[in-house]
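Trainee: please work out how this folds:
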Amino acid sequence: MTAGALFQTLWNIAVGRADLGYGIRDFDLFFHDADDLSYDAEDRIIQRCQRGVEGLGVELEPRNQARVHLWNEQKYGRNIAPYRNLAKSLASFAFTSCPVALNLSRDGMFTTYAAHGYAELYSGVLRPSPTGIAPADVHSAKAASYRAKWPHLIELPLTAP
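Mentor: Predicted coordinates:
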C-alpha cells in the first residue's frame, strides 16, 4: 500500500483529527510486473483485489508500475522511461513527503519505505520532488488540494527543471 492512505493518515494525526480517514479517497496498491505489460494482465490483478475488499466500502487502486510509461505521456504530456522497480516509481511522486509505502513481505512482516526519507512528511513540508514527473499544473493543483484539507502544510516553490 502506498500514497495518500499513508501520508494523509499521518497528516490527520498531526492536526489531531479524530477521523483518520479524512481526505483519503482510495488505497493505492503498487506492484511491478515487467513480464506482462498488457492492460489485461493489470486488470486481472485489479479485479482480484476488488473482489478481496468487496463489501468493505474501500476503494482500491491497484496499478502495475511497470506500465506507467505506456500511458503517462497521454495523461500528463510527458514521455518517461519505464520504471525498473517500485522504488523508482515511488521516487517520481510530486512531493518528497508523499512517496511512502507499506510492504507486506512473503513471511508476513510489514516494512515501511520512504523514497526521500520521513523528515518532510512529519514536518508537513510539500517540497517538489527532484525526480518527480508531475507537470507544473498537476503539481500546483495537488498542493492546493492538500493545503485546503491540511492547512498546516508548508508548500515550497516549484523550480524549473
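Trainee: could you use CA atoms for every contact and neighbour count after this?
Mentor: Will do.
Trainee: C-terminal to the helix or strand where Leu90 lies, what's the next element?
Mentor: Following DSSP states H and E, one finds Leu90 within helix 86-91. Reading on from helix 86-91 to the C-terminus, the next helix or strand found by DSSP H and E is strand 100-104.
Trainee: OK, contacts around Arg127?
Mentor: Phe95, Thr96, Ser97, Glu120, Glu155, Leu156, Pro157, Leu158 (C-alpha atoms under 8 Å, 6 or more residues apart in numbering).
Trainee: for burial, what's the neighbour tally of the fifth one?
Mentor: Put plainly, it is Glu155. Counted with other C-alpha atoms under 10 Å, residues neighbouring Glu155 total 17.
Trainee: quick check: the gap between it and Ile24.
Mentor: 20 Å (C-alpha to C-alpha, to the nearest Å).
Trainee: let's see this one next to it:
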Amino acid sequence: MSVELEGRLEEIVRRSARLMHVLETARALDLPDWLIFSGAIYQRVLNHLTGRDLDYGIKDYDLGYFDPSDTSYEAEDVVIRRVAQAFEPPLRDLVEVRNQARVHLWFEGKFGEPYAPLTRTAEALDRFTSATFSVGVRLEADDRLTVIAPFGLEDLFALRLAPNPRRQTHGFARTAASATARWPELTVIN
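Mentor: This is a model prediction of the structure:
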C-alpha cells in the first residue's frame, strides 16, 4: 500500500470530528479485533476528493469485531446494546456493530450467496463487492491509525470503482449504480 495514500487517508479521517469520535469510542469499548470500515471510511475520501462535505451521504458507521468464542445472536446482541449505550443520539442509531465471526451464519440467507467463515475482522474487507471500498481503520491506544486496505488505495484516490477480483457477484452493478448516482465523478471499471 502506498505510504503517501495511507497518509492522505489518515488526514481525511482525522479531519472528521464525528468519525474520530466513533473511533475513540470504539477504542474505549475494547472489542476484540475491531475495525471501522465501509462507507464511514471510503465515502469520506470520495467526499474530500470531489469537494463535498466530509459527512455527505454517510448513513452509518460499520463497526466489525471478531469473537469466535460465542457466535450466537444473543451474544452479539449484548455487544450491540453495549455499543449503543456508549453513544449519544444520533450516533447511537448510526453505529452498526457485527461480530464478523458469525457473518457466515446469516449472509447466504440475506444475500443469496455462500459466505465462508472468516478468521479475523480484516478478512471481511477481502469480500466487499468493490475492491475500491475495501478499507478499514482502527485507532490504536497510542493514537496511531491502523489502515487496512487489501487491494490498496490507488483506485479509491483515483476515483475508480473496481469490482472485487476475489469475489464474483452480481452485486457490483448495483453497487456501481448507487455510487455513481452520489459521486458522478467516479469511473467504473468492469
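Trainee: ok so, going back, same check for the contacts of Arg127 of structure 1, but in structure 2.
Mentor: Retained contacts for the contacts of Arg127 of structure 1 in structure 2, judged by both residues aligned by TM-score structural alignment, their matches' C-alpha atoms under 8 Å, are Phe95, Thr96, Ser97, Glu120, Glu155, Leu156, Pro157.
Trainee: thinking again about what came up before, farthest pair within the contacts of Arg127 of structure 1?
Mentor: Farthest pair in the contacts of Arg127 of structure 1 (C-alpha to C-alpha) is Glu120 and Leu158. Separation: 15.7 Å.
Trainee: list of residues touching stretch 121-129 of structure 2?
Mentor: So stretch 121-129 of structure 2 is contacted by 33-35, 64-66, 100-101, 118, 134-136, 148-150, 163-164, 166-167, 169, 171-172, 175 (C-alpha under 8 Å, 6+ apart).
Trainee: can you say which of those are buried?
Mentor: 34-35, 64-66, 100-101, 118, 134-136, 148-150, 163-164, 172 (16 or more other C-alpha atoms under 10 Å).
Trainee: please report how far the residue positioned nearest the centre of structure 2 lies from Glu113 of structure 2.
Mentor: In structure 2, the residue lying closest to the centroid (C-alpha atoms, centre = their mean) is Phe37, at 1.6 Å. From Phe37 of structure 2 across to Glu113 of structure 2, the span is 21 Å (C-alpha to C-alpha).
Trainee: which residues in structure 2 form strands?
Mentor: 35-37, 61-65, 95-99, 136-139, 145-148, 160-161, 187-188 (DSSP state E).
Trainee: distance between the fifth one and the chain's centre?
Mentor: By that I understand strand 145-148 of structure 2. When distances are taken as C-alpha atoms, centre = their mean, to the nearest Å, strand 145-148 of structure 2 is centred 12 Å away from the chain's centroid.
Trainee: quick one: what's aligned to Ser134 of structure 2 in structure 1?
Mentor: Structural alignment (TM-score structural alignment) places Ser134 of structure 2 against Pro99 in structure 1.
Trainee: and for Tyr56 of structure 2?
Mentor: By TM-score structural alignment, Tyr56 of structure 2 lines up with Tyr22.
Trainee: measure Arg120 of structure 2 to Phe66 of structure 2 for me?
Mentor: 6 Å.
Trainee: identify the residues contacting the residue nearest to the centre of structure 2.
Mentor: Going by C-alpha under 8 Å, 6+ apart, Phe37 of structure 2 touches Tyr61, Asp62, Leu63, Gly64, Ser134, Val135, Gly136, Val137.
Trainee: name the nearest of those relative to Val45 of structure 2.
Mentor: Distances from Val45 of structure 2 to these, taken by C-alpha to C-alpha, are shortest for Val135, at 10.7 Å.
Trainee: any idea how far Glu88 of structure 2 is from the nearest residue to the closest one once chain neighbours are set aside?
Mentor: Nearest residue to Val135 of structure 2, sequence neighbours excluded (C-alpha to C-alpha, 6 or more residues apart in numbering): Ala149, at 4.4 Å. Counting by C-alpha to C-alpha, the gap between Ala149 of structure 2 and Glu88 of structure 2 amounts to 30 Å.
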